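Participant: model this:
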Amino acid sequence: MTTTLLQPGEIEAAAGDIPELRLPPADVFLSRARRLEQLAEGHTLGDYLRFVARLARAQQEYLDAGPAAELPAPERLAQCREHQMPPLAPAGLGLPDGWRDTARHLARTVLPSLPATGQAALESVLEKQDAWLDAQALQLLDGNVQGLDAAVAPIIGAALQTHWTRLARQLEPAQVARPEHPNLCPVCGSHSVSSVVRIGSAENGLRYLHCTLCSSEWHVVRAKCSNCDNTRGIAHYHLEGGKQVVQAESCPECQTYLKLIQQEKDPFADPVADDLATLTLDLLMDEAGFTRSGINWYLIHGPA
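Facilitator: A predicted model of the protein is given here:
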């Protein structure tokens, strides 16, 4: 299979043919769970990947069973598009009704499969007051790990993802403008988990950043930093051996990196699952002095 790498000038020239926004597919969490189960085989983090796979399956079940969410008013959507604002930004929507019930449901679903230490950690989701859960959710949405309970963050993040993904699925791409800041999701304004070079049809060879909150993807030109738009000195790192499905793309200007998932090397590669399964690459990039520009809510790193 041959992948065409478009350069910046060619990208702009062909802009009319490029799907700028990919809203989440109906089976986004199920596909993720299957990939996690595949990656868990023989992996040093196999038990954790299987735990996240069970959590992703629970997200899919809840997404499928839940009612349609209420989008902002058409006037609000039009205003956001006019001013290049993300229509589903948490600051504008607030925490969704029922999100705590979702978090507790997810915790109860995965709890029986965990060892005693894991069960004890998740008990706080079931026992803590609503105010504590809300505070944890707001910290996670703000990207503030100070005071965040990293053990329960995957459950809280999964609940928020489920609600925001349900909202994003009801949008039409035409309702969303290109973001003012290309490193933030045009749908909800959140940071990305990683980027993925997709295969097939009009998306073949194009890079998309994958949102950590609403599961949407937006096109960002390759051969430039997805964090600061620098185009000079971009380098790619990978772990030795294997098919090099995952690379770390680093920038010498802002000293950050973001994972790049290559679907041409594995069509089942997932921007969240494959990022999670390459934690060793994160450790190596940290040793090299680079800071991660994306965040994976399934595994929150506490402050150094």
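Participant: use CA for all of it now, contacts and neighbours both
Facilitator: Noted.
Participant: List the contacts of H163.
Facilitator: 63, 69, 96, 99, 214 (Cα atoms under 8 Å, 6 or more residues apart in numbering).
Participant: Second chain to compare with the first, below:
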Amino acid sequence: MDLRTVASAVEHYEAEASEADVARLEFFKGVMQIQQERADLVAAAGGYEAPPQEDARAWYWAYEPFLTHAPVDLDPEAFAETCRQLALHLAASAGLEDKAADALAGYDWNAFCETADLALAGSRPQEFVESCLTGIDGFGVSPDLPATVFMMAPVMALRAHLQGAAKTCMDALRLKKEDTAVHDQPLRCPVCGSPAAASHVVSTSGVTESGNRVQYCSLCGTQWGFERIRCGVCGNVNQSQLHYHHIEGDSAHRLQSCEACGQYERVVFQDDLDPHAPLVMEVEDVVMARLDQVALDPRFKNDN
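Facilitator: Predicted structure coming up:
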């Protein structure tokens, strides 16, 4: 993440945001700052080698996440420190109840890293998160601290420890256009295997890949090309079963719903954004959280 670009994008949205939305944006800007600062330290320590291009392409088109073949070796002390910093930020700024905030701020993250399966975190991070939630009783978490809140710190920490390796993997890939013409793009993140958090449709003005769609993984930060007319959840390409919905007055941020699987994905249309504001998917992910509430509303319907 480029923190200057992040700050610029946040400032743009804060100019017309409610007090509550400004607070939320500021909170996540703080999260991103910690993540990037820790990611820089992880990168400085080195240790992750790019896979051979031939292997990267083979894994990509076999839909096998890179990390399952070339895992990241997470340093327990470094990961614990990242968790600690994020937990302190959550405790101070996430609006938690006092008992939950105190429990989170005082938690021993070194003990967590001694118990947690960090090898799984570096190879199948989503499975790591799920296994931690399932085995939450083994981590000595206070009953005052909900498991989902507790896990926010390690989930956010994963981004800091995986994004450098993710970029290395995607740089090694170097896809050819002829490959994308005969293969469907991966539905899940090609690096860590997580489902996409959102996607964006590239501006149609002055860009070589204009009009294309790009998927975004919030867990490791990977972005990868995707078909414009395709469900980002199940891969359905029947255009008559894919619909877009948006909140009145905001056509840039939409939900793509799919009749085949009954799921949806959040999509940003770059052409409908302010051309003077940078497109930062980490910030867009925060801004589009309100669309998840729209999707739960019984009045949610096709408004193409």
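Participant: Could I get the TM-score for this pair?
Facilitator: Here the superposed chains carry a TM-score of 0.70, computed using TM-score structural alignment, normalised by the length of structure 1; 261 aligned residues with a Cα RMSD of 3.5 Å.
Participant: need the contacts of H163 of structure 1 in a markdown table with distance to T278 of structure 1 and neighbour count, can you?
Facilitator: Below are these laid out as a markdown table (distance: Cα to Cα, whole Å; neighbours: other Cα atoms under 10 Å):
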| residue | distance to T278 of structure 1 | neighbour count |
| --- | --- | --- |
| L63 | 27 | 22 |
| A69 | 34 | 16 |
| P96 | 32 | 13 |
| W99 | 30 | 19 |
| C214 | 22 | 27 |
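Participant: Cross those against helices and list the overlap.
Facilitator: Counting by DSSP state H, the part of these found in helices is 63, 99.
Participant: What helix or strand is W218 of structure 1 located in?
Facilitator: Assigned by DSSP states H and E, W218 of structure 1 belongs to strand 217-219.
Participant: mind checking how far the next helix-or-strand element following that strand is from the chain centre?
Facilitator: Counting by DSSP H and E, the element after strand 217-219 of structure 1 in chain order, helix or strand, is strand 235-237. Averaging C-alpha positions (Cα atoms, centre = their mean, to the nearest Å) puts strand 235-237 of structure 1 21 Å from its chain's average.
Participant: once aligned to structure 2, how far is the next helix or strand after strand 235-237 of structure 1 on average?
Facilitator: Using DSSP H and E, the helix or strand that directly follows strand 235-237 of structure 1 along the chain is strand 246-250. Comparison of strand 246-250 of structure 1 with structure 2 after fitting gives an average deviation of 0.3 Å (mean Cα distance after the TM-score superposition for structure 1).
Participant: I would like the residues contacting strand 246-250 of structure 1, please.
Facilitator: Under Cα under 8 Å, 6+ apart, the answer for strand 246-250 of structure 1 is 225, 234-239, 256-262, 274-275, 278, 281, 285, 290.
Participant: Give me the buried subset of those.
Facilitator: Buried residues within the contacts of strand 246-250 of structure 1, counting neighbours by 16 or more other Cα atoms under 10 Å: 225, 237-238, 256-262, 274-275, 278, 281, 285, 290.
Participant: Which of those fall within helices?
Facilitator: Per DSSP H, these map to helices at 274-275, 281, 285.
Participant: Just flag the most distant two among the residues you listed.
Facilitator: Pairwise distances across these (Cα to Cα) peak at 16.1 Å, for the pair D274 and M285.
Participant: residue nearest the centroid of structure 2?
Facilitator: S218 (0.6 Å; Cα atoms, centre = their mean).
Participant: show me the residues around that one that make contact.
Facilitator: Neighbours of S218 of structure 2 in contact, by Cα under 8 Å, 6+ apart: 159, 196-197, 282.
Participant: and it, helix, strand or coil?
Facilitator: When classified by DSSP: H, G, I helix; E, B strand; the rest coil, S218 of structure 2 comes out as coil.
Participant: how close does it sit to A39 of structure 2?
Facilitator: From S218 of structure 2 over to A39 of structure 2 the distance is 14 Å, taken as Cα to Cα, to the nearest Å.
Participant: again, but for C261 of structure 2
Facilitator: In terms of Cα to Cα, C261 of structure 2 sits 36 Å off from A39 of structure 2.
Participant: circling back: ok, so of the contacts of S218 of structure 2, who is nearest M1 of structure 2?
Facilitator: For the contacts of S218 of structure 2, the nearest to M1 of structure 2 is E282 (8.4 Å; Cα to Cα).
Participant: mind checking what that closest one lines up with in structure 1?
Facilitator: For E282 of structure 2, the aligned position in structure 1 is V272, judged by TM-score structural alignment.
Participant: I figured L219 of structure 2 hits A157, correct?
Facilitator: No - proximity of L219 of structure 2 to A157 does not meet the contact threshold set by Cα atoms under 8 Å, at 9.0 Å.
Participant: what about the two, which has more around it?
Facilitator: Using other Cα atoms under 10 Å, the more surrounded residue of L219 of structure 2 and A157 is A157, with 28 against 24.
Participant: Could you tell me how far whichever strand or helix holds H12 of structure 2 lies from the centre of the chain?
Facilitator: Element membership for H12 of structure 2, per DSSP H and E: helix 3-14. On the basis of Cα atoms, centre = their mean, helix 3-14 of structure 2 is displaced by 18 Å from the centre of the chain it belongs to.
Participant: just stretch 20-31 of structure 2 next, same as before
Facilitator: Remark: stretch 20-31 of structure 2 is offset 16 Å from the chain centroid, using Cα atoms, centre = their mean.
Participant: got it, and stretch 203-222 of structure 1?
Facilitator: 10 Å.
Participant: which part of structure 2 lines up with it?
Facilitator: Under TM-score structural alignment, the match for stretch 203-222 of structure 1 is residues 209-228.
Participant: in that stretch, what's buried?
Facilitator: Neighbour-count burial for stretch 209-228 of structure 2 [16+ other Cα under 10 Å]: 211-227.
Participant: Out of the ones in helices among the buried ones among the contacts of strand 246-250 of structure 1, which is nearest to A150 of structure 1?
Facilitator: D275 (17.9 Å).
Participant: That closest one touches V196, doesn't it?
Facilitator: No - the criterion here is Cα under 8 Å, and D275 of structure 1 misses it with V196 at 10.2 Å.
Participant: With that, I have no additional questions.
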